[in-house]
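Trainee: Predicted structure and sequence below. I'll ask about it afterward.
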Amino acid sequence: MLLLAKLQVKPTLIEEIKSKKPLDITLFPHIKQIEQGKIKDFTSNDKGAFCFQGRFCVPKDEELRQTILREA
């Protein structure tokens, strides 16, 4: 019996969200306000991802958003 397998290593969605966060300039003002303790609805979770009321803020990246939709 012959068994062929293919293993692909991909970053998790959280890692992809974190890596693309610096590319979305619309998130910068919120990040500054979080660091200064001025807003409470926006947070940075323990993995470094940016969240609004406990939900991930996904950077404006069409490929990433499509990936998330496909996974869902």
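Mentor: Sure thing, it's come through. Nothing here was measured: the structure is a model prediction, and the numbers come from that model.

Trainee: okay, CA-based contacts and neighbour counts for the rest of this
Mentor: Fine.

Trainee: Would you mind measuring from the residue nearest to the spatial centre of the chain to Asp46?
Mentor: Residue closest to the average C-alpha location in the chain (Cα atoms, centre = their mean): Ile17, at 2.1 Å. Using Cα to Cα, to the nearest Å, we find Ile17 at a distance of 14 Å from Asp46.

Trainee: Put this next to the previous one:
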Amino acid sequence: MGIHVIRKGEAMGYLSLEPKLYDEIRGRQASDVKIQEWKGVLERGEPSRFELHEDESLRFKGRWCIPSDDELKKKIMNEPHNTPYSVHPGGDKLYKDLKKTFWRSNMKKEVAKFVARCLTCQRVKREHKRP
């Protein structure tokens, strides 16, 4: 949880707690229909490739299952793609980095679309192509 600090001398201040990314994923899993179906399979004791973690989050081979939430998916892809240390990795590199921690069906296709819409990546790639 992040905490906003109240600066000395402010007339009015506030304390705000913000969820971490994993807390946000776990919270949004609760409202995702498909994820709830997969949890139901586990609760009935049926064999599954999914697992229910001790924090009640659904995982696939130890990786976080990402709910079908466009805002959340964009947030997950945006952070490693736009960090100053990664220099806008292409679709393959970004996918390899994300798949270590996250799982979603069709994630590779979604990452490719995300990178294809990045204007910085398009400008850089254009410079390296032959006319």
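Mentor: Thanks, I have it. The model shown is predicted, which means the values in this text are computed figures rather than measured ones.

Trainee: Show me what the residue nearest to the centre of the first structure aligns to in the second structure.
Mentor: Matched by TM-score structural alignment, Ile17 of the first structure corresponds to Ile25 in the second structure.

Trainee: Excluding covalently adjacent residues, which one is nearest to its match?
Mentor: In space, Ile25 of the second structure comes closest to Ile66 once its chain neighbours are excluded; the distance is 6.7 Å by Cα to Cα, 6 or more residues apart in numbering.

Trainee: do the same with Lys18 of the first structure
Mentor: Ala49 (5.4 Å).

Trainee: That neighbour maps to what in the second structure?
Mentor: Aligned partner of Ala49 of the first structure by TM-score structural alignment: Ser57.

Trainee: still on that earlier bit, when you align them, which residue in the first structure goes with the residue nearest to Ile25 of the second structure?
Mentor: In the first structure, Ile66 of the second structure lands on Val58 (TM-score structural alignment).

Trainee: Let me know the helix or strand that that match is in.
Mentor: Per DSSP states H and E, Val58 of the first structure falls between elements, in no helix or strand.

Trainee: Burial check on it, number of neighbours?
Mentor: Using other Cα atoms under 10 Å, Val58 of the first structure has 22 neighbouring residues.

Trainee: Pull the contacting residues for it.
Mentor: Ile17, Lys21, Arg65 (Cα atoms under 8 Å, 6 or more residues apart in numbering).

Trainee: With Leu13 of the first structure instead?
Mentor: With Cα under 8 Å, 6+ apart, Leu13 of the first structure has these contacts: Ile68.

Trainee: likewise Phe42 of the first structure?
Mentor: Contacts of Phe42 of the first structure (Cα under 8 Å, 6+ apart): His30, Ile34, Phe50, Cys51, Phe52, Gln53.

Trainee: and the fourth one, that one's in a helix?
Mentor: No. Under DSSP: H, G, I helix; E, B strand; the rest coil, Cys51 of the first structure sits outside any helix and is assigned strand.

Trainee: All good on my end, thank you.
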